[in-house]
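Visitor: What follows is a predicted protein model with its sequence.
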Amino acid sequence: MRWSAFAVLALCLALGMGGGAAQAAELPTYTLTFKAGGQFEPARLEVPAGKFKLILVNESNEPVEFESLPLRKEKVLGPGVKSFVVITVSRPGEYPFFDDFHQDTKGTLVVTGK
């Protein structure tokens, strides 16, 4: 059987993408929900140091944006949209975040030791 260069490339890409998805699924996972009026649930989220997946759920009727300047992460979600970001934090501490569309509401990601 002869493999074309295209078939080999497609197979390599498929295997590479599948491995990344499996790796992301195995990460510790936490959920942050955006409520109406720019509120977060929970407003203070505690996680251990390391790499983790943060699921973002927008239950409001307007767009929201998860943004954290110290973590250098941002993600915009339309109304009713669910998405995620992968974050790696090695230093324990408190890392603020906010909804860029509702800047008066602040939240805190509290990173504890491993």
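Guide: Structure's in. What do you need?
Visitor: Only C-alpha atoms from now on, for both contacts and neighbour counts.
Guide: OK.
Visitor: Against which helices or strands is the longest strand along the chain packed?
Guide: For the chain, the longest strand by residue count, based on DSSP state E, is strand 102-112. Here strand 102-112 touches strand 44-48, strand 93-99, going by 3 or more CA pairs under 8 Å, 6 or more residues apart in numbering; DSSP states H and E.
Visitor: can you give me how far that strand is from the chain middle?
Guide: Computed by CA atoms, centre = their mean, to the nearest Å, the chain-centroid distance of strand 102-112 equals 14 Å.
Visitor: next, the one to line up against it:
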Amino acid sequence: MTRISRILPALFVLACAPALAVADETIPTITLTDGVVSPQQIDLPADTAVTLTVSNTGKTAAEFESKRLRIEKIIAPGQTETIELRALPAGSYPFVEEFHEDQDTAKGTIVVK
């Protein structure tokens, strides 16, 4: 076995390490279930773009809406959508499951620190 053939597998593992680290990170998820938002608060880092997952586990359609973020997304029952959030400054960004917005359980906040 040549020296190069022994080094190549190690180099491959090192080259893949950043990709493996990214795959292990968890994507923040909000679940909407017939007027119940869970969790009602998500903390995100400031000045960092984030992908947010919103799942509707309820029996009826749901609408994720944040007027401050200018986002409206209707999600069918049993479906999951991703929302790309731009890098946000520190602050609170309220959201609601609009089809049930009269319920306290349908409201939440994204807190950026």
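Guide: Now that the structure is in, tell me what you want to look at. Worth saying up front: this structure is predicted, and the values here are computed from it rather than measured.
Visitor: care to give me the TM-score?
Guide: In this superposition the chains share a TM-score of 0.70, using TM-score structural alignment, normalised by the length of the second structure; 87 aligned residues with a CA RMSD of 1.8 Å.
Visitor: quick one on the thing from earlier: show me which residues of the longest strand of the first structure are buried.
Guide: Neighbour counts over strand 102-112 of the first structure (16 or more other CA atoms under 10 Å) mark 106-112 as buried.
Visitor: what about the residue positioned nearest the centre of the second structure, helix or strand, and which?
Guide: For the second structure, the residue sitting closest to the mean C-alpha position, by CA atoms, centre = their mean, is residue 52 at 1.8 Å. Assigned by DSSP states H and E, residue 52 of the second structure belongs to strand 50-56.
Visitor: So which bit of the first structure is that strand matched to?
Guide: Mapping strand 50-56 of the second structure onto the first structure (TM-score structural alignment) gives residues 52-58.
Visitor: superposed on the second structure, where does that stretch end up, distance-wise?
Guide: With mean CA distance after the TM-score superposition for the first structure, stretch 52-58 of the first structure departs from the second structure by a mean of 0.5 Å once superposed.
Visitor: Give the buried residues for that stretch.
Guide: Neighbour-count burial for stretch 52-58 of the first structure, counted by 16+ other CA under 10 Å, picks out 52-54, 56-58.
Visitor: Stretch 17-34 of the second structure now?
Guide: Within stretch 17-34 of the second structure, the residues that count as buried by 16+ other CA under 10 Å are 29-34.
Visitor: Just the ones of these in strands?
Guide: If you go by DSSP E, those have 29-33 in strands.
Visitor: Which member of those residues is positioned nearest residue 41 of the second structure?
Guide: Nearest to residue 41 of the second structure among these: residue 30, at 9.0 Å, using CA to CA.
Visitor: Could you pull up the residues touching the nearest residue to the closest one once chain neighbours are set aside?
Guide: Using CA to CA, 6 or more residues apart in numbering and skipping residues adjacent in sequence, the residue nearest residue 30 of the second structure is residue 54, 4.8 Å away. Contact analysis of residue 54 of the second structure by CA atoms under 8 Å, 6 or more residues apart in numbering lists 29-32, 64, 80-83.
Visitor: and with 6 Å instead?
Guide: 29-31, 80-81 (CA atoms under 6 Å, 6 or more residues apart in numbering).
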